[in-house]
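In: fold the following, please.
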Amino acid sequence: MSDLFGKTAQAGAADDTGKPLAERLRPRTLADVVGQPHLLGEDGVLTRMLQSGSLGSLVFWGPPGTGKTTVARLLADEGNHHFEQISAIFSGVADLKKVFESARMRATNGTKTLLFVDEIHRFNRAQQDSFLPVMEDGTITLVGATTENPSFELNAALLSRSRVLTFKAHDEDSLTALLDRAQETQGKPLPLDKEARGVIIRMADGDGRALLTLAEEAWRAARDGEVFDAKTLQEVLQRRAPIYDKGQDGHYNLISALHKAVRGSDPDAALYYLTRMFDAGEDPLFLGRRLVRMASEDIGMADPQALVIANAAKDAYDFLGSPEGELSLAQACVYLATAPKSNALYVAYKAATRTAKEAGSLPPPKHILNAPSKLMKDEGYGSGYLYDHDQPDAFSGQDYFPEKLGRQKFYEPVDRGFERDIAKRLDYWNKLRRERD
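Out: Prediction:
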């Protein structure tokens, strides 16, 4: 699929009759591309690379509709390379061998090849490794495009031979410029009032190609002289789902944002990210499980009710279903965001886990072991155990750690919420323990 976002030269416009608007607005030169000034501006990375006369292998990382394919094609034109394009979705090792052999033939004639690989992250490790020899010997200049984080999806060897360039989603200014270009090309204004124009920009979600497709649909739907308001536009176009893949970066980015907003005690931001995920079709029970996790990780004993509330909200959604159940999850989200925060439980758990793994299988002290047989009693099992309920203050102060490990300190309550009371209680018990020792 092609990307585009820029003004188009008027030359040859007559030949574009009948083509989709997005295709007619495809930039003819790199200077025509809008929306990526950090790459193609006067001091942009690609601008400097072309000026130096040296074009190395690249990985273009960014959301759909930001110009990755178009820029790769124009780089080939301006760098005097033959442009070859494949998609990792439809290509296998046999296809790659044919492409590499053709590139070698061109190289013998003095023609360089820029190989553009769309969705390169979909190639497996062996397929990605097959690029290395032809990159190293100069047979091809590789430009891979991916919507996924290259650090996680591409082999280290491939990344070490390429430069990763980030393409940014279009902002309101660049999308507005695209609409202006579209009106110039169409020779008539968009059939939208001011508010509807803002809505169609938001519907595009930073995707230039999507914006032009939506604009073209609006032109097709409008009767002579008709101008759509925001409500009518949404009815006519239907609503374009936000960019959100539950198995990919969009999913993890929003979950991370929700978790950090809750941790940062910002109920408004937390609600925003929660509802964005509802709107994008995320499984509400997944969000319920994440809220339960936040209750233990970021609030813990500062407000023990947080776990109860989060779990109750998850169960309420399970009981009510959609759309009624989402409100319970929203209630839990706000409760967690406004609760006192403490990661003392989380830190203590991690520290105890680490010690348990490092110390090995140490036996508990014999005085706290049961002695159901005479042999075990003779071995000292249970000898000297003090039943706490029979002791003053219901506290014996005995040591329960393995003798070879010694007493450890994992849990350090903070001076917030219910943990203030817990800290006082622990201080009192420590005082009694010292006195009885």
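In: CA only for contacts and neighbour counts going forward, please
Out: OK.
In: can you list the buried residues in stretch 171-179?
Out: Within stretch 171-179, the residues scored as buried using 16 or more other Cα atoms under 10 Å are 174-179.
In: between the residues you listed, which sits nearest residue 283?
Out: Sorting those by how near they are to residue 283, with Cα to Cα, puts residue 175 at the top with 31.0 Å.
In: contacts only, for that closest one.
Out: Neighbouring residues of residue 175 by Cα atoms under 8 Å, 6 or more residues apart in numbering: 201, 206, 208, 211.
In: can you rerun that using 10 Å?
Out: 5-6, 34-35, 169, 181, 200-202, 204-209, 211-212 (Cα atoms under 10 Å, 6 or more residues apart in numbering).
In: another one to check against the first:
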Amino acid sequence: MTDLFEDNQEQPRRSDQPDADAPLADRLRPASLDEIIGQDHLTGPEGAIGRMVNAGKLSSMILWGPPGTGKTSIARLLADSVGMRYEAVSAVFSGVADLRKAFAAAEKAREAGQRTLLFVDEIHRFNRAQQDGFLPFVERGTVTLVGATTENPSFELNAALLSRAQVLILHRLDARALGQLLDRAEELEGPLPVTAAARDALIASADGDGRFLLNQAETLYAANIAEPLDPAALGEFLQRRMAVYDKDREGHYNLISALHKSVRGSDPQAALYYLARMLVAGEEPLFLARRLVRMAVEDIGMADPNALPQCLAAKDAYQFLGSPEGELALVQACLYLATAPKSNAVYKAQKAAWKSAKETGSLMPPQNILNAPTKLMKDIGYGTGYSYDHEAEHGFSGDNYWPDEMQPQTYYEPVERGFERKVNERIAYWNRLREERGA
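Out: Take a look at the predicted model:
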């Protein structure tokens, strides 16, 4: 992971410091926790890590944060700060044999009075059984586990493991933190061959990833550029970092949730932003079309009955045109939904009716509305007394349609917005006729 620091004072060369020709990110790794950039809420005196270090005792923890925010550096420096032996494994490259070897070495060190901090990078990549394998060694104190993950621990890690470790959240590096990182690079390598505006663009292009930023800076240094690059020239020279987005992981669910809630909240600008975020990151457009259809029936419903046909038409248009032309149809549907009147009355009615249906079981409808295709059924009363509404005054009979053992229920309650205002008027009119007929 990226090694980040902010202290501008010269540091004495340590025996484990990298060679002069090592990558820039490696040469800029911090020598102490107070040199970590952008994570003061954890490493500062009042932060969880700062308090543990001051007490001289670490608990097992999971470091959860985006790539390039200092997770590996923190783990390494934690061990140094409290005088623990440091052992590191990666879930990408390590298997059961590697873990057994690490635990055996930790047991041996413990017998010699040496505590071990076991750092497990990408810990979410271990399966559930492998994660369970950590538990006895953590419980016995053989190791203090520090796991690093870019994925939501709630989804990716065992509950048993989470109950024995504190989850600490690392922040995406903001522009100020990334600027400090470039300051350190320039102290070491000299001024970057970019204008002030291009420097800002370089920071923005990193998308919060310190490692990526340093790699971009190293590329600029290696190119021996004669004249400083402006933002346009920088954009041609360097590739922008692709947004972090795993279509089957938390980033996917976070963005679709943000899109849905922006539509529900009638903010077309935010809704379009999150739609763009997902499409630019490579989300399957038909997945978004399906979600827009769901929004149409859940959050708009009868307040604007055209919302659903709009979304289905957008799906058809996308399938007909393909990408990127068809994505414009998804944009239109998204904006239609965000600017439509909102009602969840249909959604609430469905939930209430489903609940009622489960609770009432197999109640028979009243006989007057039962079909009577046979003589026997007619003889026992099926269909007797049925009123044909088209022949009734006002085209409305007001008959009872509920099972005899069940009181009439109200599931659907239209709101006073959009088309549902008219629906509300109709229902009120029919209710008034029922009362008059009953009287």
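In: please state their TM-score.
Out: Comparing the chains after superposition, counting by TM-score structural alignment, normalised by the length of structure 1, produces a TM-score of 0.95; 434 aligned residues with a Cα RMSD of 1.6 Å.
In: and the buried residues of stretch 171-179 of structure 1 as TSV, adding secondary structure and distance to residue 18 of structure 1?
Out: Shown next, in TSV, are the buried residues of stretch 171-179 of structure 1 (DSSP: H, G, I helix; E, B strand; the rest coil; distance: Cα to Cα, whole Å):
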residue	secondary structure	distance to residue 18 of structure 1
174	helix	25
175	helix	23
176	helix	24
177	helix	23
178	helix	19
179	helix	19
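In: CSV for the residues you listed, including distance to residue 419 of structure 1?
Out: Compiled in CSV, the buried residues of stretch 171-179 of structure 1 are given as follows (distance: Cα to Cα, whole Å):
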residue, distance to residue 419 of structure 1
174, 51
175, 50
176, 52
177, 55
178, 55
179, 56
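In: mind telling me what element residue 417 of structure 1 is part of?
Out: Secondary-structure assignment from DSSP states H and E places residue 417 of structure 1 in no helical or strand segment.
In: and the strands in structure 2?
Out: Here structure 2 has its strands, by DSSP state E, at 61-64, 85-90, 116-121, 144-149, 166-169.
In: would you check the span in structure 1 matched by the last one?
Out: Strand 166-169 of structure 2 corresponds to residues 163-166 of structure 1 when matched by TM-score structural alignment.
In: the matching stretch vs structure 2 - mean distance after superposition?
Out: After superposition onto structure 2, the mean distance of stretch 163-166 of structure 1 to its aligned counterpart is 0.6 Å, using mean Cα distance after the TM-score superposition for structure 1.
In: among the strands of structure 2, which comes closest to residue 324 of structure 2?
Out: Ranking these by their distance to residue 324 of structure 2 (criterion: Cα to Cα) puts strand 144-149 first, at 33.8 Å.
In: structure 1: matching residues for that closest one?
Out: On structure 1, the counterpart of strand 144-149 of structure 2 by TM-score structural alignment is residues 141-146.
In: just give me the mean distance for the matching stretch relative to structure 2.
Out: Here stretch 141-146 of structure 1 is compared with structure 2 after superposition; its mean distance to the aligned residues, by mean Cα distance after the TM-score superposition for structure 1, is 0.8 Å.
In: wait, doesn't residue 266 of structure 1 sit right on residue 338?
Out: Yes: here residue 266 of structure 1 lies in contact with residue 338, judged by Cα atoms under 10 Å, at a distance of 7.3 Å.
In: trace residue 95 of structure 2 over to structure 1, please.
Out: Superposed on structure 1 with TM-score structural alignment, residue 95 of structure 2 falls opposite residue 92.
In: can you pull the contacts of that match?
Out: Residues near residue 92 of structure 1 by Cα under 10 Å, 6+ apart: 86, 123-124, 127.
In: reformat the strands of structure 2 as JSON lines; add mean neighbour count and distance to residue 321 of structure 2.
Out: As requested, the strands of structure 2 are exported to JSON lines (neighbours: other Cα atoms under 10 Å; distance: least, Cα to Cα, whole Å):
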{"stretch": "strand 61-64", "mean neighbour count": "23", "distance to residue 321 of structure 2": "41"}
{"stretch": "strand 85-90", "mean neighbour count": "18", "distance to residue 321 of structure 2": "44"}
{"stretch": "strand 116-121", "mean neighbour count": "25", "distance to residue 321 of structure 2": "43"}
{"stretch": "strand 144-149", "mean neighbour count": "26", "distance to residue 321 of structure 2": "39"}
{"stretch": "strand 166-169", "mean neighbour count": "17", "distance to residue 321 of structure 2": "43"}
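In: next one: the residue nearest to residue 113 of structure 1 when sequence neighbours are not counted from residue 371 of structure 1, what distance?
Out: Setting aside the residues directly before and after it, residue 113 of structure 1 is nearest to residue 82 in space (Cα to Cα, 6 or more residues apart in numbering), at 4.7 Å. Noted for residue 82 of structure 1: a distance of 83 Å to residue 371 of structure 1, by Cα to Cα, to the nearest Å.
In: same check, this time on residue 335 of structure 1
Out: Counting by Cα to Cα - residue 335 of structure 1 and residue 371 of structure 1 are separated by 47 Å.
In: relative to residue 10 of structure 1, how far out is the closest residue in space to residue 288 of structure 1 that isn't next to it in sequence?
Out: Take residue 288 of structure 1 and drop its neighbours on the chain: the residue closest to it by Cα to Cα, 6+ apart is residue 314, 4.8 Å away. Between residue 314 of structure 1 and residue 10 of structure 1 the distance is 57 Å, computed by Cα to Cα.
In: same check on residue 106 of structure 1?
Out: As judged by Cα to Cα, residue 106 of structure 1 and residue 10 of structure 1 stand 33 Å apart.
In: neighbour count: these two, which is higher?
Out: Neighbour comparison, residue 106 of structure 1 and residue 10: the larger count goes to residue 106, with 15 against 12 (by other Cα atoms under 10 Å).
In: on that earlier part again, what would the strands of structure 2 look like in TSV with distance to residue 46 of structure 2?
Out: Compiled in TSV, these are given as follows (distance: least, Cα to Cα, whole Å):
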stretch	distance to residue 46 of structure 2
strand 61-64	17
strand 85-90	25
strand 116-121	22
strand 144-149	20
strand 166-169	14
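In: the ones you listed: which one's closest to residue 136 of structure 2?
Out: Comparing the strands of structure 2 by their distance to residue 136 of structure 2 (Cα to Cα), the top pick is strand 144-149, with 11.5 Å.
In: and the angle for the closest one with strand 116-121?
Out: Following axes from the mean of the first three to the mean of the last three Cα atoms, to 10 degrees, one obtains 10 degrees for the angle between strand 144-149 of structure 2 and strand 116-121.
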